[in-house]
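Undergrad: Fold the following and give me the result.
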Amino acid sequence: MNNVTTEVFAADDAGLSSAACVLEQGGLVAFPTETVYGLGVDARDSDAVARLYQAKGRPSFNPLIVHVASLEIAEKYVVFDAVARSLAQAFWPGALTLVLPLRLDAGISPLVTAGLDTLAIRVPDNSVAQGLMAAFDGPIAAPSANPSGQVSPTKFTHVQSQMAGRINGIVDGGDCGVGLESTIVATQPVPTLLRAGGLPAEALEAALGDTLALAGETTAPSSPGQLASHYAPKGTVRLNAVDVEPDETLLGFGAIEATVNLSPSGDLVEAAAALFDALHQLNALGAEKIAVSPIPDNGLGRAINDRLRRAAAPRSGAAT
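TA: Model prediction:
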């Protein structure tokens, strides 16, 4: 897929209609959601999904998230239990992905599910994504629009710099508001947090009236986002740094001097939205060793720390 012509589509009716035509023809189109930019293909087209894996350099054993426009459409592809339905009604559209049993007649490519009998699915809360789904009128499988294992894109320029020449198109929809990938939850056999993300686990637990179980990392993921090494900048990463070595570049949090600061005011929402762009900035600066200030491990801080731990993990077959 290298050296293909990458067309830029405006985020208007004409642009989204053209982007949908590319999807219908089996092409790869990046588009914004409220979380990060996704790299979309027709989730029913195995050839297109195979080209997506190739373009990203993503292991084919790592499942993909399917994006649809509504709960009613999601019901065509997966089976909801009472807990899943209550979470969907509470948090969709939004940064929640549910992993649910796949309907036998769903027509989803087995490459999307990595051969599993479950499907990761969500309804994005972004007008451009919703417009593209309406124009395409089908399920869109979309991991983050970046080379596998590298930093997820939250701006059009991130996608353009990393994926131009590899994919068929990019919808220029501005910046992503949340800036962290979706939170992933399975509801069977018990409600389980598979990946912390843009929807705080505390909000889910408040809706459930119970604590979420936690899933471990694995080399054979049951959902997207479970590989240990992920979101990696070019430099090595040292976490919870209370001091900075002379050869390190500081990624700060709070009222401290830093080369790049996620939130000088210590706001976790601001830090979450800035995280991936900050890692892109550090790449652009050529930072070889990155020290990261301590970040509170609550609310969105839990997801920020999850991404930073994966960014700091040894590099071996990472994928997004």
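
Undergrad: C-alpha from now on. contacts and neighbour counts both.
TA: Noted.

Undergrad: Identify the residues contacting the spatially closest residue to residue 300 that is not a sequence neighbour.
TA: Of all residues not flanking residue 300 in the chain, residue 200 sits nearest, at 5.5 Å (C-alpha to C-alpha, 6 or more residues apart in numbering). By C-alpha atoms under 8 Å, 6 or more residues apart in numbering, the residues touching residue 200 are 183, 299-300, 302-303.

Undergrad: out of the residues you listed, what pair is the most spread apart?
TA: Within the contacts of residue 200, 183 and 299 form the most distant pair, 12.0 Å apart (C-alpha to C-alpha).

Undergrad: Can you pull the residues that touch both of these two?
TA: What both residue 183 and residue 299 touch, as defined by C-alpha under 8 Å, 6+ apart, is the set 200-201.

Undergrad: higher neighbour count, these two?
TA: residue 183 (24 against 18; other C-alpha atoms under 10 Å).

Undergrad: That one is in contact with residue 192, isn't it?
TA: No. Applying C-alpha atoms under 8 Å as the test, residue 183 and residue 192 come out as separate, 10.9 Å apart.

Undergrad: ok so, going back, so which of the contacts of residue 200 are in helices?
TA: Among those, the members falling in helices (DSSP state H) are 300, 302-303.

Undergrad: helix, strand or coil for the residue lying closest to residue 136 once chain neighbours are set aside?
TA: Leaving aside its sequence neighbours, residue 136 sits nearest to residue 20 (C-alpha to C-alpha, 6+ apart; 4.7 Å). When classified by DSSP: H, G, I helix; E, B strand; the rest coil, residue 20 comes out as helix.

Undergrad: Assumed residue 17 was part of a strand.
TA: No. If the criterion is three-state DSSP, then residue 17 is helix and not within a strand.

Undergrad: Before we compare anything, build this one as well:
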Amino acid sequence: METTRFTRDTLSQAAAQLKTGQLVAFPTETVYGLGANALDQEAVKQVFHVKGRPSDNPLIVHVTGLEQVMMYVDEIHPLTKTLVEAYWPGPLTIILPIKEDAFPSVVTGGLSTVAFRMPDHALTLDLIETAGVPIVGPSANLSGTPSPTTADHVLHDFTGKIAGVLDGGATKIGVESTVIDLSDPTGVPVILRPGAITGEMLSETTQLMITNEPVVLKGTEAPKAPGMKYKHYSPKTNVIMVDSNDFEQVRRYLNEKALRAGILAGPTAAAIVRAEAGAIFMYQNDTVEAAAKGLFSGLRALDECQADLDVIFVETKEEHGLGYAYMNRLKKAANQQKFTNND
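TA: This is a model prediction of the structure:
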């Protein structure tokens, strides 16, 4: 299969491919999504197939606004319109109960709810509008690996496997959207996956206490949102988290062990271990915004570099605001492994 890099000029061709059941990746402000017609069961099955995604991991449906959402839902939580007005288009995914048979069960993971999002990217909103259908859009990467933040990342994973990718440049945020559960019309909203829309922001908007801490599944409980159950975001190379003030210890450790280490950090921490590092991917600055934007692209770049690395050390951030989302992804990429002074 030929995989085409679509642009604004060829957007109508990308939409036509979606309408005929093909897969087309698309940009958002968070990461690139792997798009398929959400109403086409066979097309959605192909999303799971090419990603290697577990079948009980539900998908997010991308729409052009609340008017399109209302075609598929009945009763909505009273806060739905408030949150939509505050954060759409944007990195907030809202889980709502849907009408019976509104979407194929492969979209819902067998649940009676669907996660909806209106992405903040003009190209993709035009794509959905031109295609005339809502589109599913899990991250456009092989399941479990770092999410894609450029069209080149998508092509690396899926050339020859999908119809194409709509190239909208590098993403602005770099980590996936916040997912909030509004499926109980009488319940307090709950964050299922942290993102750029933080609990503090949602609490201020709703006048309710909404914590940043994501829900942890119990036993065989089915996930309502992506990122809740399975291993995510991991490159092939082993990842270890490092607190900012421990990079001097890392420098000594590398001298002692003679390891080929990749460093993913801001300029201050990276400078400490520059001479000992096998390869460095440096965030634009020391802010959490720069770290979130560069996390996945940095993991990919270091994992695929020619230095044949033994390990990738990644700088941690404080867990507040966007730091919750950053650390949520980093902890999963590192399988909770953290450097200590005793290593």
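
Undergrad: What is the burial count for the residue nearest to residue 136 of structure 1?
TA: Around residue 20 of structure 1 there are 26 other residues, counting by other C-alpha under 10 Å.

Undergrad: Can you list the residue ranges for helices in the stretch 1-150 of structure 1?
TA: 13-24, 46-56, 71-74, 82-91, 110-113, 127-136 (DSSP state H, counting those that start in this stretch).

Undergrad: Where does the fifth one end up in structure 2?
TA: To tie it back to what came earlier, the one meant is helix 110-113 of structure 1. The alignment of helix 110-113 of structure 1 onto structure 2 (TM-score structural alignment) covers residues 105-108.

Undergrad: What residue in structure 1 is paired with residue 34 of structure 2?
TA: In structure 1, residue 34 of structure 2 lands on residue 39 (TM-score structural alignment).

Undergrad: Contacts for stretch 167-177 of structure 2, please.
TA: Contacts to stretch 167-177 of structure 2, defined as C-alpha under 8 Å, 6+ apart, come from residues 5-7, 26-32, 91-93, 123, 147, 149-151, 193-197, 289, 292-296, 325-326, 329.

Undergrad: Buried ones in that stretch, by neighbour count?
TA: The neighbour-count check on stretch 167-177 of structure 2 (16 or more other C-alpha atoms under 10 Å) flags 167-168, 170-177 as buried.

Undergrad: Dump the residues you listed to TSV, plus distance to residue 52 of structure 2 and secondary structure.
TA: Shown next, in TSV, are these (distance: C-alpha to C-alpha, whole Å; DSSP: H, G, I helix; E, B strand; the rest coil):
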residue	distance to residue 52 of structure 2	secondary structure
167	23	coil
168	25	coil
170	24	coil
171	24	coil
172	26	coil
173	25	coil
174	22	coil
175	20	coil
176	19	coil
177	21	coil
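
Undergrad: Now flag whichever of those is closest to residue 156 of structure 2.
TA: residue 167 (13.5 Å).

Undergrad: What is the aligned counterpart of that closest one in structure 1?
TA: Matched by TM-score structural alignment, residue 167 of structure 2 corresponds to residue 172 in structure 1.

Undergrad: cool, and residue 292 of structure 2?
TA: Counting by TM-score structural alignment, residue 292 of structure 2 corresponds to residue 272 in structure 1.

Undergrad: How about residue 264 of structure 2?
TA: Residue 264 of structure 2 maps onto residue 251 in structure 1 when the alignment is built from TM-score structural alignment.

Undergrad: Where does its match fall, secondary structure wise?
TA: According to DSSP states H and E, residue 251 of structure 1 maps onto strand 249-252.

Undergrad: what's that strand packed up against?
TA: Under the contact criterion of 3 or more C-alpha pairs under 8 Å, 6 or more residues apart in numbering; DSSP states H and E, strand 249-252 of structure 1 touches strand 260-261, strand 289-292.

Undergrad: So which bit of structure 2 is the longest one matched to?
TA: Using TM-score structural alignment, strand 289-292 of structure 1 corresponds to residues 311-314 of structure 2.

Undergrad: contact partners of that stretch?
TA: With C-alpha under 8 Å, 6+ apart as the test, stretch 311-314 of structure 2 has contacts from 237-242, 259-265, 299, 302.

Undergrad: any idea which of the helices of the stretch 1-150 of structure 1 is most buried?
TA: Ranked by mean neighbour count under mean count of other C-alpha atoms under 10 Å, those are led by helix 110-113, which reaches a mean of 23.

Undergrad: Now for the aligned residue in structure 2 for residue 202 of structure 1, how many residues are close by?
TA: Using TM-score structural alignment, the equivalent of residue 202 of structure 1 in structure 2 is residue 200. Counted with other C-alpha under 10 Å, the neighbours of residue 200 of structure 2 add up to 15.

Undergrad: Would you confirm that residue 200 of structure 2 contacts residue 322?
TA: No. Between residue 200 of structure 2 and residue 322 there is no contact under C-alpha under 8 Å: 10.3 Å.
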